[in-house]
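A.B. asks: With the sequence up front, the predicted model follows.
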Amino acid sequence: MKTIYKLILKSYFGPMIMTFFIVMFVLLMNFMWRYIDELVGKGLSAGIIIELVGYALANMVPMGLPLSMLLAAIMTMGNLGENYELLAMKSAGMSLPKIMKPLVIVVGIIAVGSFFIANNLLPYTNKKMLSTLYDIRQQQQTLEFQDGLFFNGIDGMSIRVGHQDSHTGLLTDVLIYDNREKNTNNMRTIVADSGYIRLTDDKRYLNVTLFHGQNYQQTRNIQWYSNSTLEHHIFDKQDMFVPIEGFDMQRSDADNFSGRSQTQNLAQLERAIDSLERIVDSTTTRSYEPLLRDQIFSKDPSVLPLDTLYGRDKRAFRPFLAADSLAPLALREKARLWTQARNAAKNSRSLFSYDESAAKDALNQLYRSKVEWHSKLSLPVSILLFFLIGAPLGAIIRKGGLGTPIVISVIFFVIYYIISSTGQKLTKEGSWEAVYGMWLSTFILAPVAVYLTYKATNDTSLLDTDWYAVKYKAFRAWLGRFGGRFARKPKNTTHK
């Protein structure tokens, strides 16, 4: 490898690693901000949180890699241009494509690796992340008593405390309504001066220790209005172990979420798309054809021919009663016919609504599967595209650091994100084909990359403010000369 190529690669790897971790950190903070309400107050262990963060970071790679490639390319080429190293390379006879050659190879390898990440790693991490989030949502919050308010986080129990000591956890003025015996309709009320209510280590039992209180228990039977008993006990200390559910972390099987589009690879998505297309076709055919044949036009040959309605057996055909023929019928007969027609219409609407909802669900899954299939293929292309935008742009602006490159990178990434989100939304709604919606940003930004590469190769001062100032002054001077020609009027000469 040439020494100059080692210098270029060394200049690129540092910004690439730094910008990748910066971008991933920003995306992680966005993830934590979205799910902070579901993570706080449930007593989750550090291992669960670290596991969830790891799955989330892997899921953010498709968004973080293109942005980091763009920012690193601008910074690398900008630093080389600012230190006149890029000018020295060009003076030695190296063109910009030749200078970018080792970087293109490295970025190509990263782009190929990103495809395997999106196709093999992300489906697994998405399944694990979805199952972990589901388990966290199913887990109830820890015991948090507020002064004077009832805590209803335990089934069949309602607990109110007057005050809880933040250091010792001692509860004062405790009131407990225990209605866990729902089959017998018995209810117990406990009033105590003080006590402790804690979860056991396995979070499967509630350890209740009360001091100086009274226990009221009302026993009811089927004749509670005439035969019921009330028991009253006074205690100095009372211990209870109440079995509870939902406070411990129950891990579900991640394979339960394997049916979603984001948890499948390309081969699985292709099979799912083929199956969903068949389901949509069969559901649509099953919905409209029987509705027309058996419900709406079952006995009307003016819309559908008799062969379509009854096959070759035309003897089963009985025409509708004409409107005039209903007049001589009795009132009860008219009411019976009206009821039959109304019931047939209701049945038709119910059958059609059921099939329509099934078709809509299948269509939504089909659109999402197509979006996920194209997104796995568009990720490597977007990485190469952002590099081909950032490298010539950095060679043009000739400024390194984190100031100008970050501003330019954010602008291009926001444009890319808006276009991609719009195309993805239209694809999921069925307004656009998946190939148009998912590749729209590539079709728009690819000419920009070609234009910037052409300008950087020809050393065009595309972003030089002095160049634009000189051109603007020349344009104003030209306007002044052009306007002065029409301002001077010709002299009037008269011949006597």
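C.D. replies: Received the coordinates, thanks. Being a predicted model, the structure only gives us computed values, none of them experimental.

A.B. asks: CA only for contacts and neighbour counts going forward, please
C.D. replies: Will do.

A.B. asks: What segments of the stretch 1-150 of the chain are helices?
C.D. replies: Here the stretch 1-150 of the chain has its helices, by DSSP state H, counting those that start in this stretch, at 3-39, 46-59, 61-82, 85-91, 96-99, 101-116, 122-138.

A.B. asks: also this one, for the comparison:
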Amino acid sequence: MLSSFLFNFFSSFVILMFIFVFQTIWLFIDDFAGKGLDIFIIGKFLFYLMPNLMERVIPLTVLLSSILTFGSFAENYEFAAMKASGISLQRAMLTLIVFVTFLGGVTFYFANNIIPISEQKIYNLRRNIAKVKPAAIISEGVFSDLEGTDMNMKVDRKFGDKDRFLDNVIIHNKSRSSVNTTVIKAKSGELISSEQSDILQLVLKEGHYYEEMPTTNNKEKLKYPFTKANFKTYTINKDISDLNDVDLNEERDVSTDKMKNISRLSKDIDSLKEDNAKVVKAFSKSIVNRIGAFMFVSKPDSLSLIAIANKKKERDSLGTTVSLDSIITLYPEYQKMQLLSTAKTSTANILTTIQGKKKELQIKYKIYRLHILSLHKKYALALSCIILFFVGAPLGAIIRKGGLGLPMVIAIVLFLTYYFIGVFAGNYAKEGNIHPIIGAWLSTLIMLPLGVFLTRRATADKGLISGGNIVDYFKKLFKKVIKTATK
């Protein structure tokens, strides 16, 4: 049984890896085709990407190979012969359980050590390719940062030799403070560069140029000065001398959550949580100081409360009751409107500050959630291999069908269910709609009761659904309804 399972496992692994690699080629074909990259660079990129694909390939391989193995054994009545010889299903599965447990440990090692390294390699390779071939990082329909420049560019279409011709170009040129003060629009453009030149030329045709002018005087800022021009041809020259001698193997110390192992993730989660708490506390203190709100130092006693209540109301010279609770009543009429206007302006400024800080905090907490999600996904991936085995093995024994027909369909349906639940749960966790731990474990925990149910059914030598029991239940229910009606 172990030899049969290993044969199905490795053959399924090779086929599925081949399919996923071709899917990856199809996804990245626009980024690499026609960019002047040799086959060695493309092969290196695919090689670095293969460990990342194992997150999907290994669980699907375990599920498919277990269904194939146990379905073939059940179809040939070998399980019946085992049971007649006194060998239970659990005893027959024992060697496979040991192997799958070992496979779960290997998968955990890959997720913790190999995949972070491959993510780092992929990042560095794509970044270096972008330096050598600037057109490679310009994506159609979205804004892209040009490596080595201060430009942010969006194009509707790329075409021609090495995608150097552009349609409907929009450029945001950043200032020293990283603010987009310059906007350039053109109907078409062309990227001109060569290995011998240190200048990257962007030739734009039939467009408009708009730039906000910096001012130092507050009165001039209220006028919003700007310059605007139309052009038929506009050439932008960028010095890229530091990019000509790019080493495609150069490493950079850049880390995201996917590039870290468990120990690094655990440390960063604690530091991110502490830093976020400090930012929130400092911002809260700043807002409290700006609005002039103060905390009570001590709670007043009962005698003080009585004295305050007696002084709450006083009468003016006309005998009218004046409330001292409202501060504005302490000021004359001509100052009330000024006070209200000042308070409204201050409140609007504070709300604007809070809205801006809210976006910053959302990004910080999203990074924090991504780290927790990545940490628990490593554990969930290892456990999913074991759970999917306990789903596929009894299911194969129940359906009693070998080959690549029905078992392949069932395996794909179950895996897609598992995978899409994980994707949706992960997306919800990233946005903070559910806890990141739940997002990482949800798909695995949903498969756990299914594996327990199928294992119990297969051990008891029962089918997937007992149709006879269902029919008997409805017969009894129908008889009870008839008896009740006749009475």
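C.D. replies: Good, I have the coordinates. Here the structure is a predicted model, which is why all the values come from computation and not from measurement.

A.B. asks: And the TM-score between them?
C.D. replies: Once superposed, the chains reach a TM-score of 0.67 (TM-score structural alignment, normalised by the length of the second structure), with 371 aligned residues with a C-alpha RMSD of 3.8 Å.

A.B. asks: out of the helices of the stretch 1-150 of the first structure, nearest to E356 of the first structure?
C.D. replies: Evaluated over the helices of the stretch 1-150 of the first structure, closeness to E356 of the first structure peaks at helix 122-138, with 28.8 Å, by C-alpha to C-alpha.

A.B. asks: Which parts of that closest one count as buried, going by neighbours?
C.D. replies: 122-133, 135-136 (16 or more other C-alpha atoms under 10 Å).

A.B. asks: closest to F387 of the first structure out of the helices of the stretch 1-150 of the first structure?
C.D. replies: Proximity to F387 of the first structure, assessed across the helices of the stretch 1-150 of the first structure by C-alpha to C-alpha, is greatest for helix 61-82 (5.2 Å).

A.B. asks: ok, back up a step: for the buried residues of helix 122-138 of the first structure, which one is nearest S95 of the first structure?
C.D. replies: The shortest approach to S95 of the first structure among the buried residues of helix 122-138 of the first structure belongs to L122, at 38.7 Å (C-alpha to C-alpha).

A.B. asks: contacting residues for the corresponding residue of the second structure for the closest one?
C.D. replies: Structural alignment (TM-score structural alignment) places L122 of the first structure against I115 in the second structure. Counting by C-alpha atoms under 8 Å, 6 or more residues apart in numbering, I115 of the second structure makes contact with 51-52, 258-259.

A.B. asks: how about those in CSV, adding neighbour count and distance to S65 of the second structure?
C.D. replies: Converted to CSV, the contacts of I115 of the second structure look like this (neighbours: other C-alpha atoms under 10 Å; distance: C-alpha to C-alpha, whole Å):
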residue, neighbour count, distance to S65 of the second structure
P51, 19, 20
N52, 19, 21
K258, 21, 29
M259, 21, 30
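
A.B. asks: Any chance of CSV for those residues, columns distance to S346 of the second structure?
C.D. replies: Putting the contacts of I115 of the second structure into CSV (distance: C-alpha to C-alpha, whole Å) gives the following:
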residue, distance to S346 of the second structure
P51, 54
N52, 51
K258, 43
M259, 44
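
A.B. asks: Between these, which sits nearest I446 of the second structure?
C.D. replies: Distance to I446 of the second structure across the contacts of I115 of the second structure (C-alpha to C-alpha) is lowest for N52, with 23.5 Å.

A.B. asks: and the gap between the closest one and I470 of the second structure?
C.D. replies: Applying C-alpha to C-alpha, to the nearest Å, the value for N52 of the second structure to I470 of the second structure is 45 Å.

A.B. asks: swap in V322 of the second structure?
C.D. replies: Taking C-alpha to C-alpha, one finds V322 of the second structure at 79 Å from I470 of the second structure.
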